[in-house]
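Chemist: need a 3D model of the sequence below.
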Amino acid sequence: MTRRHLLAAIVAATTLATVATSASAATDAAGRLATWAPSMTIGGPNFSNQTIRMVVHSSIAGSSPRITLSNLRGTTPLSVGAIDVAVQGGMATAVAGSHHTVTFSRSKTLTIAAGSEAVSDPVPMSVAAGQNLLVSVFLPKATSSATWHSDAFDTTFLSDAGDHSRDDGDGNYIAARTSWFYLSGVDLVPTTARSTVVAFGDSITDGYNTPTGAYQRWPDDLARRLAAAGAPHAVVDAGLGGNRVLTDVPNIWQGISALKRFQHDALGIAGVRTVILMEGVNDLHAAVNTAGGPLTAADLIGGYQQLIAQAHHAGVRIIGGTIMPDNEPADREATRQAVNDWIRTSGAFDGVVDFDHAMADPANPHSLNPPYNSGDGLHPNATGMQAMADAVDLKLLP
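Modeler: Take a look at the predicted model:
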């Protein structure tokens, strides 16, 4: 048995129970697909007697959506007094007559234990591809620190006191944030989509420096490209700003390591058949491995091998994305090049998207191509995000 195969066997054996749970969650008798499912972390604000109205941008068309609420990172039970889903008319305004009360085991209220999530009953409505829904959650009691997704690059609306979940207008919504709170997923019965693709990564995948509410992240662009090609797939953005492959980030809202969150955030997604993995630049910046020593290319490759083994054990294909240029110092650049060479040539992944080649400046391949640069040298602008989506060979997504 080779070292690579031994590693895969060890990982498969030690994660069997978790993967089995994830595989069960990812397979639904009704053929459901996740259309939207941000990665959630600890560290959000507190709420009390307030309604949170959040925007969900559906990547596919379908019917009978279900809402997932998460208290996964909470430390106390979460009391939910009302949940409503409606079609967005504009900002916090709902289209009149489009409201649907969301129930959980036929109850309009629920309490979610700390460390748990709850999936709603199907909501009797249809959803169009690219349509925006408003999900309004009334929290009648004081909460602890929220389970949240800090950098939504979308607008969330906070009400004054009381239950305003079924308001058509925006008059009672008095504040706005750019985070999602407690809302961790929407799945539905697809109209034509084939499966779910999970884009798993860091702030680049999360959409950092893209315009708020414009849906110009590369996973958004990929979903539109697949639909235009007549091969629609749900595309879930599991990007998390600052996230690393090997180690947890000191800023708690940037999440536990990819190794720890991969089962839940990728393999547990409804209908997932393929994961596109592009993560590692923050490991290069941190320059430390899991033991606290200096990061080497072998360390990062070892992390990828563990993720590959977990995906394959769950019956999920995993596509490797090369790490994009970032004007790294010479030692970190050498590590990046070694890792990218391995991604391209090892055959360990089920396919490769060469984001490095697609996004590099032809005159200086250690830097981001200027037309794609949002201004910080690392994160692409809208043009760059489209170039990333265009770099994905659609034949990799059956």
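
Chemist: going forward, measure contacts between C-alpha atoms and count neighbours the same way
Modeler: Noted.

Chemist: show me where the stretch 101-250 of the chain has strands.
Modeler: Along the stretch 101-250 of the chain, the stretches classed as strands by DSSP state E, counting those that start in this stretch are 110-112, 117-119, 126-127, 132-139, 148-149, 156-161, 173-177, 180-181, 183-190, 196-201, 234-239.

Chemist: looking at these, which is buried most?
Modeler: For these, average neighbour numbers computed from mean count of other C-alpha atoms under 10 Å are highest in strand 234-239, which has a mean of 29.

Chemist: another one to check against the first:
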Amino acid sequence: MTLRTLAAACGAALLAQFAVTPAALAADTPTHWVATWATALQSIPQQANLPPLYRAPEVAGRTVRQIVYPTLSGSTVRIHLSNEYGKTPLVIQELRIARSAGGAAAQANGGAKVTFGGKVSVIVPPGGELDSDAVEFDIVAGAPYAISSYMGADQRLVAWHRVSNQVNYVSLPGNHADDAMGGAFAQRFTQFAWVTGLSVEAPSAAAIAAIGDSITDGMRSSLNENHRWPDAFARRLARSGDRSTAVVNLGISGNRLLSDSPCYGDALAKRFGRDVLERPGVKTAILLIGINDINFSSMPPRAGLDCDYPHTTVSAADLIAGYKRVIAEAHRHGVRVFGATLTPASLPPQRESIRSAVNQWIRMAGAFDAVVDFDAALRDPAQPARLQRGYDSGDHIHPSDAGYAAMAEAIPLDAVANSTRK
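Modeler: Below is the predicted model of the structure:
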């Protein structure tokens, strides 16, 4: 059970109004949970006249149905909710999980109601997060599941995972959490919200957390097809016979190692504890981050919403110092970190020299527990600063589906096996 920041966020008078209390949740604490699906949140810029990409759907008094793909099977599940960036309580009046039947539809009579301290409704305080009660419900790795939340009458969407590469749904007004048909879900959106984790009780299993920027997030991979490199790696593990290791994706498009952003989330060095170390069952993290730190210093400031702010200049030494802090934090919690080399991005010479120096350090310094050479897997042998044509999605930065698959193949399975053993 996690109920971080609850007391700090609320006074005793407000806490007394909540639908569920820490004591109620602590009564149900199963033995060994492992994350089977997860996502990382970022705040939505709160200003007038936002560009369409940053306009949140209306969710008050409606049902939000999100489609997730677990990577580890189990028969007992719990759902993690986050109000990390909320300034007001997050109110969910009913939450259900069911096997997806495609699109917004869910399998009839096959779902389960999710409770919190035995109650159907839950209020998560500003800055807080918590896990549901354990639910007896079969989860099959690789299958899609619909998580439906009937939202409070005044609920607003103030945080999300912006690039989900997955179509999710908002209903017409009313409680449609138990609807099998998708007809009431008239609005589509391609973000995740509030539901930031799914875990199963699995005493002999472990999870790998993939964390980084848009290349881990799967930017420009095929919509609804699960072609991000962590997806492909989860399938590779299953093909190898390893069905006890989950892979969860905690990438955020635009994210940086050292700097926060108004659009692209907290700096990875700051969010690593929350997004990786607090995930149940995580034994290993694969870290791919730094290309935006290198690039954003050269992006011109924009009027209105400047997502690249601050335009911080970084050196290879700055990035290396940031990696060392993340590694040290992980090791203090018994988590191993694999360092992934920065992939080719057709950078100008000065920025390319930083990328090359960082990659040389990742490969040679011995600071990481293992190295994943994504750069070598994707680069054009004739032009090493560029992606191979077949691995380029077209913007010369983000891989194609084939490129993401090649990244998954580059991860050393023997190092993974050693890192996830108890």
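
Chemist: so which of the strands of the stretch 101-250 of the first structure is nearest Gly347 of the first structure?
Modeler: strand 196-201 (19.4 Å; C-alpha to C-alpha).

Chemist: returning to that earlier point: got the strands of the stretch 101-250 of the first structure as a markdown table, with distance to Arg217 of the first structure columns?
Modeler: Converted to a markdown table, those look like this (distance: least, C-alpha to C-alpha, whole Å):
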| stretch | distance to Arg217 of the first structure |
| --- | --- |
| strand 110-112 | 31 |
| strand 117-119 | 26 |
| strand 126-127 | 21 |
| strand 132-139 | 16 |
| strand 148-149 | 16 |
| strand 156-161 | 18 |
| strand 173-177 | 19 |
| strand 180-181 | 16 |
| strand 183-190 | 18 |
| strand 196-201 | 11 |
| strand 234-239 | 9 |
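
Chemist: and of the ones you listed, who's closest to Thr75 of the first structure?
Modeler: That would be strand 110-112 among the strands of the stretch 101-250 of the first structure, by C-alpha to C-alpha, at 10.9 Å.

Chemist: any idea how far that closest one is from the middle of the chain?
Modeler: Chain-centre distance of strand 110-112 of the first structure: 24 Å, with C-alpha atoms, centre = their mean, to the nearest Å.

Chemist: after superposition, how close is it to the second structure?
Modeler: Its matched residues in the second structure lie on average 0.9 Å from strand 110-112 of the first structure after superposition (mean C-alpha distance after the TM-score superposition for the first structure).

Chemist: so where is that strand in the second structure?
Modeler: Using TM-score structural alignment, strand 110-112 of the first structure lines up with residues 122-124 of the second structure.

Chemist: cool, stretch 167-182 of the first structure as well?
Modeler: So stretch 167-182 of the first structure is aligned with residues 179-194, judged by TM-score structural alignment.

Chemist: what's next to that stretch, contact-wise?
Modeler: The contact list for stretch 179-194 of the second structure (C-alpha atoms under 8 Å, 6 or more residues apart in numbering) reads 39, 41, 57, 66, 81-83, 103-108, 157, 159-172, 176.

Chemist: derive a PyMOL selection command for the buried subset of the residues you listed.
Modeler: Of those, the buried ones go into a single PyMOL selection, burial set by 16 or more other C-alpha atoms under 10 Å:
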select buried, resi 39+41+66+81+82+83+103+104+105+106+107+157+159+160+161+162+163+164+165+166+167+168+169+170+171+172+176
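
Chemist: identify the residue nearest the aligned residue in the first structure for Gln166 of the second structure in space, chain neighbours excluded?
Modeler: Using TM-score structural alignment, the partner of Gln166 of the second structure in the first structure is Asp154. Among residues not flanking Asp154 of the first structure along the chain, Gly213 sits closest, at 4.5 Å (C-alpha to C-alpha, 6 or more residues apart in numbering).
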